[in-house]
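Participant: got a structure for you, letters missing:
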């Protein structure tokens, strides 16, 4: 497989920097038994981390738009538990590339077709954020917008807390390169998921039982109705739920976190650089992250959350995926004008 480790830069007549792979340097030893077939214009690469392990990257180059003089920031997508790079590649990578953004979807270690580290779990907030930072530092030539879903949003929050104070430079004292912005999509709030669990136990005990059975006991992997209720809207077609259920089951061969160690590292520290723009995006029908969790994240970053009606937790895969994508696109347009 091609690698994204040795790169050449190509400047087109409109001064947009592009990244293309130059050499075949690495490959993952793991192949999903239920593969995600890449869409037209997408390519799969493997970024070699300092540990020697390879991280899967699905790339889709942005199409040139009418306003070709504008340099749109690259978008880097980080998935949550039971998912991998494919969850972004299904709908959102084609959408945002059509709107002129170079898109990179990562599979965290132990997920998707990335290599697995030694141990029982894939890593920690610190190690996952460091892997994302290494990818951005070595492969991305201008400050990207970093987008994270669910527990991936918590990783993005930890990354944001460790970006240095200097503005718009690639090298930072904490080794987390500068960002053009951050998007938290149905994200676990800065305090973690314990508040969500306790609220469910007291206010929605049946829902609490279902979500615990679905996620902690992984019952979503064998029950189609429970998978649908956990991640998708009621209007989602069963054949699509079944397809994603198989991909989720195959993607997550080891837990993303040790939850006890994760809780010990929370809450996430605040950002040092308050100039980085943040979008907090939620879903009205989210079965996992409730309205208070969404509002907590908004308060932490001093922004008003955007809550999309008629869509569930897997906002990028749900039948109304375009609603969330359009909300992010509108926010990106404001971000570009601000620059």
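Facilitator: Structure received. Just so we're clear, the structure is a prediction, and the values are computed from it rather than from any experiment.
Participant: Please count neighbours and contacts with C-alpha atoms only from this point.
Facilitator: OK.
Participant: Going by neighbour count, which residues in the lengthiest helix in the chain are buried?
Facilitator: Longest helix in the chain by number of residues (criterion: DSSP state H): helix 321-338. Residues of helix 321-338 classed as buried: 321, 322, 323, 324, 325, 328, 332, 335 (neighbour count, 16 or more other CA atoms under 10 Å).
Participant: same deal with stretch 305-319?
Facilitator: By neighbour count with 16+ other CA under 10 Å, stretch 305-319 contains the buried residues 305-308, 310-319.
Participant: Please identify which of the residues you listed is nearest to residue 193.
Facilitator: Closest approach to residue 193 among those (CA to CA): residue 313, at 14.3 Å.
Participant: my guess is that closest one meets residue 234, correct?
Facilitator: No: counting by CA atoms under 8 Å, residue 313 sits too far from residue 234 to count as a contact (11.8 Å).
Participant: Apart from its chain neighbours, what residue comes closest to the residue nearest the centre of the chain?
Facilitator: The C-alpha lying nearest the average C-alpha coordinate of the chain belongs to residue 78 (CA atoms, centre = their mean; 2.2 Å). What sits nearest to residue 78 in space, not counting adjacent residues and going by CA to CA, 6 or more residues apart in numbering, is residue 148, at 4.6 Å.
Participant: Could you give the number of residues near that neighbour?
Facilitator: 23 (other CA atoms under 10 Å).
Participant: gap between the helix or strand harbouring it and the chain center?
Facilitator: Using DSSP states H and E, residue 148 maps to strand 145-149. Centroid separation for strand 145-149 versus its chain: 5 Å, with CA atoms, centre = their mean, to the nearest Å.
Participant: how far is stretch 190-210 from where the chain is centred?
Facilitator: Distance of stretch 190-210 from its chain centroid, counting by CA atoms, centre = their mean, is 23 Å.
Participant: buried residues in it?
Facilitator: 190, 191, 192, 193, 196, 197, 200, 207, 208, 210.
Participant: Not counting its own residues, what contacts it?
Facilitator: Contacts of stretch 190-210 with the rest of the structure, by CA atoms under 8 Å, 6 or more residues apart in numbering, involve 154, 157, 226, 263, 266-268, 288-290, 293, 296-297, 300.
Participant: Got another one to weigh against that:
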């Protein structure tokens, strides 16, 4: 596959699954043509998180911009086997899709998707560069989970309800406090939460375990971007990821975890653009 959109927003993944790949072609093609972008979502989400703001924004900058729904997410197949899905399965999905690009894409992973990108880099994924955006750090999410348990136990309960009962049981006001620093209009918040879903329990458990992808260092340029007011991937965690990759992190001022969906999403998009400009 080139950097053009696939027909019907479907693409072959690993294990015989068909995955959802949405995107927008570059509206202002650059010369020389830029590498395509491939966005990877975090837990409880899908490709849809990028569709509202980031895909059209980066298409307007001259990038062919794509977003992948990992197996069991969005409109991708595999929902029936989500309970037994691991992070390695997500990595295999990403590697399978990236391999179908004629020009190695720039991978942009958010939260859990950032760790999936990091893991894929250590196993020779077809990529020209990567941006880890509010990404789960190599230390795992154990320290952050403990912090949330002590500082905001109601949020832990809401995550349990989302995982076990589904989004209709979640209190949007409680969850938006954790993921937004600059929340969008209430109607959009409800729309976003209506599209959220349960996550693989195995994958969530793996997120708590430290992961040190030593062989990823030096393979491709990596940029690290953090959200200044992120209550999930805390600033020190972003700094740890940046230290591991030997780079200085970029910061989105005033932003929360779900920076691509916030009212001030443009500020995050501009920081990601700045980061991309340093990756060659």
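Facilitator: Good, I have the coordinates. This is a predicted model, so every value here is computed, not measured.
Participant: Fetch the TM-score of the aligned pair.
Facilitator: Once superposed, the chains reach a TM-score of 0.90 (TM-score structural alignment, normalised by the length of the second structure), with 276 aligned residues with a CA RMSD of 2.2 Å.
Participant: which residue ranges form the strands in the first structure?
Facilitator: Using DSSP state E, the strands found in the first structure span residues 7-11, 17-21, 42-48, 54-60, 75-78, 103-106, 145-149, 181-185, 277-283, 306-308.
Participant: Select, out of these, the one closest to residue 238 of the first structure.
Facilitator: Closest approach to residue 238 of the first structure among the strands of the first structure (CA to CA): strand 277-283, 20.3 Å.
Participant: In the second structure, what stretch matches the closest one?
Facilitator: Aligned using TM-score structural alignment, strand 277-283 of the first structure spans residues 221-227 in the second structure.
Participant: Let's have the strands of the first structure in a markdown table, adding distance to residue 133 of the first structure.
Facilitator: Output for the strands of the first structure, formatted as a markdown table (distance: least, CA to CA, whole Å):
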| stretch | distance to residue 133 of the first structure |
| --- | --- |
| strand 7-11 | 17 |
| strand 17-21 | 17 |
| strand 42-48 | 12 |
| strand 54-60 | 12 |
| strand 75-78 | 11 |
| strand 103-106 | 12 |
| strand 145-149 | 10 |
| strand 181-185 | 13 |
| strand 277-283 | 18 |
| strand 306-308 | 27 |
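Participant: Please identify which two of the contacts of stretch 190-210 of the first structure are farthest apart in space.
Facilitator: 226 and 300 (31.6 Å).
Participant: what's the closest non-adjacent residue to residue 65 of the second structure?
Facilitator: In this structure, residue 65 of the second structure finds its nearest non-sequential neighbour in residue 37, 4.8 Å apart by CA to CA, 6+ apart.
Participant: ok, the one you found to residue 139 of the second structure distance?
Facilitator: Residue 37 of the second structure sits 27 Å away from residue 139 of the second structure, going by CA to CA, to the nearest Å.
Participant: Residue 158 of the second structure matches what in the first structure?
Facilitator: In the first structure, residue 158 of the second structure lines up with residue 214, judged by TM-score structural alignment.
Participant: what sits against its match?
Facilitator: Shown in contact with residue 214 of the first structure (CA under 8 Å, 6+ apart): 220, 221, 226, 227, 230.
Participant: out of these, which ones does the second structure keep as well?
Facilitator: The subset of those whose aligned counterparts are also in contact in the second structure, taking both residues aligned by TM-score structural alignment, their matches' CA atoms under 8 Å, comprises 226, 227.
Participant: Among the contacts of residue 214 of the first structure, which pair sits farthest apart?
Facilitator: Farthest-apart pair in the contacts of residue 214 of the first structure is 221 and 230; separation 11.0 Å (CA to CA).
Participant: quick one, helices of the first structure?
Facilitator: Going by DSSP H, the first structure shows helices at 86-89, 92-98, 125-139, 151-161, 194-203, 205-211, 224-231, 238-251, 259-264, 291-301, 321-338.
Participant: Dump these to CSV, plus distance to residue 181 of the first structure.
Facilitator: Converted to CSV, those look like this (distance: least, CA to CA, whole Å):
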stretch, distance to residue 181 of the first structure
helix 86-89, 18
helix 92-98, 15
helix 125-139, 13
helix 151-161, 9
helix 194-203, 26
helix 205-211, 31
helix 224-231, 26
helix 238-251, 28
helix 259-264, 25
helix 291-301, 12
helix 321-338, 8
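Participant: Compare those helices and give me the one nearest residue 272 of the first structure.
Facilitator: Closest among the helices of the first structure, using CA to CA: helix 151-161, at 6.1 Å.
Participant: which residue numbers in the second structure go with that closest one?
Facilitator: With TM-score structural alignment as the criterion, helix 151-161 of the first structure aligns to 112-122.
Participant: Show residues contacting that stretch.
Facilitator: The contact list for stretch 112-122 of the second structure, computed with CA under 8 Å, 6+ apart, reads 40-43, 87-88, 90-92, 94-95, 107-109, 127, 130-138, 207, 213-217, 219-220.
Participant: To what extent is the nearest residue to residue 291 of the first structure once chain neighbours are set aside buried, counted in neighbours?
Facilitator: Sequence neighbours aside, residue 284 is the residue nearest to residue 291 of the first structure in space, at 7.7 Å (criterion: CA to CA, 6+ apart). Neighbourhood size, residue 284 of the first structure [other CA under 10 Å]: 18.
Participant: again, but for residue 288 of the first structure
Facilitator: Using other CA under 10 Å, residue 288 of the first structure is surrounded by 27 other residues.
Participant: Pull the contacting residues for it.
Facilitator: Per CA under 8 Å, 6+ apart, neighbours of residue 288 of the first structure: 196, 211, 230, 313.
Participant: and if you look at residue 253 of the second structure?
Facilitator: 227, 228, 229, 267.
Participant: got a list of what the second one touches?
Facilitator: Spelled out, it's residue 228 of the second structure. Taking CA under 8 Å, 6+ apart as the test, what residue 228 of the second structure contacts is 235, 251, 252, 253, 254, 255, 256.
Participant: Residue 181 is in contact with the fifth one, correct?
Facilitator: Yes: using CA under 8 Å, residue 254 of the second structure is in contact with residue 181, at 6.7 Å.
Participant: any shared contact partners between these two?
Facilitator: Here residue 254 of the second structure and residue 181 have residue 229 as joint contacts, going by CA under 8 Å, 6+ apart.
Participant: quick revisit: list just the nearest of the buried residues of stretch 305-319 of the first structure to residue 97 of the first structure.
Facilitator: For these, the nearest to residue 97 of the first structure is residue 316 (14.7 Å; CA to CA).
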